[in-house]
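> Here you go, sequence then predicted model.
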Amino acid sequence: MPITVPDTCSTMRRILRAPGTDRVDLLRSMPERARGMYRGEVDLVAMHFEASGFPIDRDEEPCLDAALRSLGAA
């Protein structure tokens, strides 16, 4: 069974550095590989926010710091 480990650190960095108007579409691409884990149609962006995902409309610097320090080190 193959195991896929997406590079969420680079994707998170790209999302948080993008203009605010582009962030939802970029965020939508991040969990796309997980779509097959769910039955039926799932709004992956809504799920991101419901599951305590990082905000895309504020706190860019703390989130970038977390991505660079914590995710990058992992």
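Perfect, thanks for sending it. Numbering: from 1, shown residues only.
> rest of the way, CA atoms for contacts and neighbours
Fine.
> The longest helix seen in the chain packs against which elements?
Using DSSP state H to define each element, the chain has its longest helix at helix 8-17. In terms of contacts (3 or more CA pairs under 8 Å, 6 or more residues apart in numbering; DSSP states H and E), helix 8-17 is packed against helix 23-29, helix 60-66.
> What is the neighbour count of the nearest residue to Arg17 once chain neighbours are set aside?
In space, and not counting its chain neighbours, Arg17 is closest to Glu60: 7.8 Å by CA to CA, 6 or more residues apart in numbering. Glu60 is flanked by 16 other residues according to other CA atoms under 10 Å.
> next, the one to line up against it:
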Amino acid sequence: MTDHRIRTSLGRSAAVTPADDDALRALAQQAWRRNGTAVFFGDQKLTEAERRVIEAAAAKLYGERRTT
């Protein structure tokens, strides 16, 4: 894992961010198993129905998504 610390005076206390895809996906899996936090990556294969359910739930919780 590459060290990608944010340059700041608080840098020594900032967490290290995983840089590669495998590390991020492993963290997502760990979050799900530990506390039920689900992370969906844009390249994951979901059916259209699954995608609509996720988007509807997110819109209900966080508001409509703004596109630019």
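Looks like it came in fine. No experiment lies behind these values; they were computed from the predicted model shown.
> Got a TM-score for the two of them?
Once the chains are laid over each other, their TM-score by TM-score structural alignment, normalised by the length of the second structure reads 0.28; 32 aligned residues with a CA RMSD of 3.6 Å.
> if we can go back for a sec, in a markdown table, list the helices and strands packed on helix 8-17 of the first structure along with distance to Ser10 of the first structure.
Formatted as a markdown table, those follow (distance: least, CA to CA, whole Å):
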| stretch | distance to Ser10 of the first structure |
| --- | --- |
| helix 23-29 | 12 |
| helix 60-66 | 10 |
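> Among those helices, which comes closest to Val45 of the first structure?
Val45 of the first structure lies closest, by CA to CA, to one member of those: helix 23-29, at 5.6 Å.
> For the closest one, list every residue counted as buried.
Arg23, Leu26, Leu27 (16 or more other CA atoms under 10 Å).
> Spit out the contact partners of the last one.
If you count contacts by CA atoms under 8 Å, 6 or more residues apart in numbering, Leu27 of the first structure has them with Met12, Ile15, Val45.
> Could you double-check that the last one lies in contact with Leu26?
No: applying CA atoms under 8 Å, one finds Val45 of the first structure not in contact with Leu26, separated by 9.8 Å.
> And whichever strand or helix holds Ala46 of the first structure, what does it pack against?
Assigned by DSSP states H and E, Ala46 of the first structure belongs to helix 44-50. For helix 44-50 of the first structure, the packing partners by 3+ CA pairs under 8 Å, 6+ apart come out as helix 23-29.
> Cheers, nothing more for now.
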